[in-house]
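Trainee: Give me a model of this one.
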Amino acid sequence: MSRAVERFRTLIKRLEQFEPEEINDREEAAISDLEAAIRTAVEKTYPAGSTQYNQLTQAFMLDRAGYNIGNETSIHEVREGLKDGKRVALTSLKNAIDDLEDDLKHYEKGLPGRSPTISSANKDNKKVFIVHGHDEAARHELARFIEKASLQPIILHEQASGGRTIIEKIEEYSDVGFAVVLLTPDDVGRSRDADELQPRARQNVVAELFYFLGKLGRSRVCALKKNGIEIPSDIGGVIYIDMDHAGAWKTTLLREFEGAGYMIDWGNALR
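Mentor: Reported below is the predicted structural model:
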């Protein structure tokens, strides 16, 4: 536990030295390197899916700026988002240190501390959330493929509403280890300076993409896109896979699932 405390203290020093006002591009390595360091430190300290781990996932993404569909997000918005992300990460890590130090005191007195608890929803790590638009055929194909891989697809409209709003349902059923976002050409649009309309995913689909980026981190979110669809220009680090007719996307997606720690049935999935 003392090593974990020192690990988090080192991160806090790095965060305190991180100056959002000095950032000129949201793709700068200073951001992604620090995000990776936070994620690595948390993963070394707590098992994925534990209560403590889940509480710290909000510190994984420093870049909390909004995304303007079809237009670049201004550097002012990026810096403000980074300030917010820095504040959240610092608070989360300081709270984690307090908890660890309390556990250490209990341990030194011979009293039981709190062990990392894994929720029953995350313990088996089989759930994959599917974000989708109006392409029912693509949604069905993806869901059945995930099932054949011995995983559990979570499709929001198939879950009980219980009088909840859409965002409340997303929060309720987003206790997953991975999200696949289907970007299908359900809408069209263009920037103010462009002449032709371009196929785009629905805005609610893009919004849910960003929700899961913030909740799970970039390494656990994949965008599966169709038909040369236009994608937001200022998303960095997102995994994009073309949903080709030949089905090569299936092998690529299985590798992403494996990289996220899923136990999958390759033979059945590709049969």
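
Trainee: Every contact and neighbour count from this point should use C-alpha atoms.
Mentor: Noted.

Trainee: Show me the helices in the stretch 1-150 of the chain, by range?
Mentor: With helices called from DSSP state H, counting those that start in this stretch, the stretch 1-150 of the chain shows them at 2-17, 29-45, 51-56, 75-108, 120-123, 136-148.

Trainee: Generate JSON lines for the ones you listed, with mean neighbour count and distance to A207 as supplementary columns.
Mentor: Formatted as JSON lines, those follow (neighbours: other CA atoms under 10 Å; distance: least, CA to CA, whole Å):
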{"stretch": "helix 2-17", "mean neighbour count": "15", "distance to A207": "27"}
{"stretch": "helix 29-45", "mean neighbour count": "16", "distance to A207": "21"}
{"stretch": "helix 51-56", "mean neighbour count": "18", "distance to A207": "21"}
{"stretch": "helix 75-108", "mean neighbour count": "17", "distance to A207": "16"}
{"stretch": "helix 120-123", "mean neighbour count": "13", "distance to A207": "24"}
{"stretch": "helix 136-148", "mean neighbour count": "16", "distance to A207": "18"}
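
Trainee: Would you do the same for the sequence below? I want to compare the two.
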Amino acid sequence: MTKFLGSAAEFRQAIDALGLRGAWEDFAQGLRYRTTDGGTVQWYASTKTVQIQGNRAAAEKLRTATAAMHARPTPAVPASVPPQSRNQIFVVHGHDHPAREQLELILHKLGLEPFVLANTSGGGLTIIEALEARIGQGGQHACGIVLLTPDDLGYAQAEGAEALRPRARQNVVLEMGMLMAAVGRRHTIILKKGNLEVPSDAGGLLYLSFQHHVKEVATRLADRLRDAGFDIDARRIISAAS
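Mentor: The predicted structure follows:
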């Protein structure tokens, strides 16, 4: 006996990929496949146990064919990353907590679930590590929102202090780039508060600009989310914009 730690669908796919001749049968406790040469392989859903039976030649052939498959474990999900919702959206933000809370409220009104690291235990993750875990390889988030707020001040040295302008925090700009690289520009929505200097290399991006409250762009935000594949009821949009 050995174990296959994947799901039922993954077990069926793995057996089918071996190219054996046979057929699947109904089996109350899991899955069963009978080969034409008299072998049987059964997978028990509750224990993940695989049992091979049949005549000696057929059973040995099955053991040899499935040996590599058994050695392939299901990738483990880090304990610090909770299960993700299909309606969950990763939120990148700076130090403007009222603006972040406004965005969270609007997303909730739209029937979506914002993931904000500051609102979770975080599992010891930094925001960069959370991005890698939840958006990067193996992550499931299909969309992210970047909230650019005037948290810092800066100017180009060549222009002098007279060119001083509000800027988003540098880590937010970095995380915006990571998000775009992971999910693409179409699934990265950027909100910009006030007369904010935007990164020079990101001048061609579409920003949703507001002055005082995120609800100023709630309708346009909902349109962008719909474009990204989210199903949002029109009544929720009216509620979010009010």
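
Trainee: need the helices of the stretch 1-150 of the first structure in a markdown table with distance to Y173 of the first structure, can you?
Mentor: Shown next, in a markdown table, are the helices of the stretch 1-150 of the first structure (distance: least, CA to CA, whole Å):
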| stretch | distance to Y173 of the first structure |
| --- | --- |
| helix 2-17 | 30 |
| helix 29-45 | 23 |
| helix 51-56 | 14 |
| helix 75-108 | 23 |
| helix 120-123 | 10 |
| helix 136-148 | 16 |
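
Trainee: For V238 of the first structure, find the nearest of those helices.
Mentor: helix 29-45 (12.1 Å; CA to CA).

Trainee: Tell me the secondary structure at A179 of the first structure.
Mentor: Using DSSP: H, G, I helix; E, B strand; the rest coil, the structure places A179 of the first structure in strand.

Trainee: residues touching the alignment partner in the second structure of it, list them.
Mentor: Here A179 of the first structure is matched to G144 in the second structure, going by TM-score structural alignment. For G144 of the second structure, the contacting residues are I89, F90, V91, V92, L179, V183, H187, T188, I189, by CA atoms under 8 Å, 6 or more residues apart in numbering.

Trainee: ok, now S219 of the first structure?
Mentor: So, once contact is read as CA under 8 Å, 6+ apart, S219 of the first structure ends up touching V238, I239, A260.

Trainee: one more time with 10 Å
Mentor: S219 of the first structure is in contact with F178, A179, L213, G237, V238, I239, E256, F257, G259, A260, counting by CA atoms under 10 Å, 6 or more residues apart in numbering.

Trainee: Restricted to buried residues, select these in PyMOL.
Mentor: Of the contacts of S219 of the first structure, the buried ones go into a single PyMOL selection, burial set by 16 or more other CA atoms under 10 Å:
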select buried, resi 178+179+213+256+257
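
Trainee: Let me have the contacts of S219 of the first structure in TSV, extended by distance to F145 of the first structure and secondary structure.
Mentor: Shown next, in TSV, are the contacts of S219 of the first structure (distance: CA to CA, whole Å; DSSP: H, G, I helix; E, B strand; the rest coil):
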residue	distance to F145 of the first structure	secondary structure
F178	15	strand
A179	14	strand
L213	23	helix
G237	25	coil
V238	21	coil
I239	19	strand
E256	14	helix
F257	12	helix
G259	17	helix
A260	17	coil
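
Trainee: Looking at the contacts of S219 of the first structure, which one is closest to L156 of the first structure?
Mentor: For these, the minimum distance to L156 of the first structure (CA to CA) is 12.0 Å, reached by A179.

Trainee: Let me know the helix or strand that the residue mapped onto R236 of the second structure from the first structure is in.
Mentor: In the first structure, the residue paired with R236 of the second structure according to TM-score structural alignment is N268. Using DSSP states H and E, the element containing N268 of the first structure is helix 266-269.

Trainee: Check the mean deviation of that helix from the second structure.
Mentor: Aligned to the second structure and superposed, helix 266-269 of the first structure gives a mean residue distance of 2.4 Å (mean CA distance after the TM-score superposition for the first structure).

Trainee: The contacts of G144 of the second structure into JSON lines, with extra columns for distance to F210 of the second structure and neighbour count?
Mentor: As requested, the contacts of G144 of the second structure are exported to JSON lines (distance: CA to CA, whole Å; neighbours: other CA atoms under 10 Å):
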{"residue": "I89", "distance to F210 of the second structure": "20", "neighbour count": "22"}
{"residue": "F90", "distance to F210 of the second structure": "20", "neighbour count": "22"}
{"residue": "V91", "distance to F210 of the second structure": "17", "neighbour count": "22"}
{"residue": "V92", "distance to F210 of the second structure": "17", "neighbour count": "23"}
{"residue": "L179", "distance to F210 of the second structure": "21", "neighbour count": "26"}
{"residue": "V183", "distance to F210 of the second structure": "24", "neighbour count": "17"}
{"residue": "H187", "distance to F210 of the second structure": "20", "neighbour count": "20"}
{"residue": "T188", "distance to F210 of the second structure": "17", "neighbour count": "25"}
{"residue": "I189", "distance to F210 of the second structure": "13", "neighbour count": "24"}
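
Trainee: who are the neighbours in contact with the residue nearest to L183 of the first structure when sequence neighbours are not counted?
Mentor: Among residues not flanking L183 of the first structure along the chain, K225 sits closest, at 4.5 Å (CA to CA, 6 or more residues apart in numbering). By CA under 10 Å, 6+ apart, the contact set of K225 of the first structure is 181-185, 201, 231, 240-244, 249.

Trainee: rerun that using 6 Å as the cut-off
Mentor: Counting by CA atoms under 6 Å, 6 or more residues apart in numbering, K225 of the first structure touches L182, L183, D242, M243.

Trainee: Next: A65 of the second structure.
Mentor: Neighbours of A65 of the second structure in contact, by CA under 6 Å, 6+ apart: none.

Trainee: quick one: what helix or strand has it in it?
Mentor: Going by DSSP H and E, A65 of the second structure is part of helix 56-70.

Trainee: In the first structure, what range does that helix match?
Mentor: Aligned by TM-score structural alignment, helix 56-70 of the second structure falls on no residue of the first structure.
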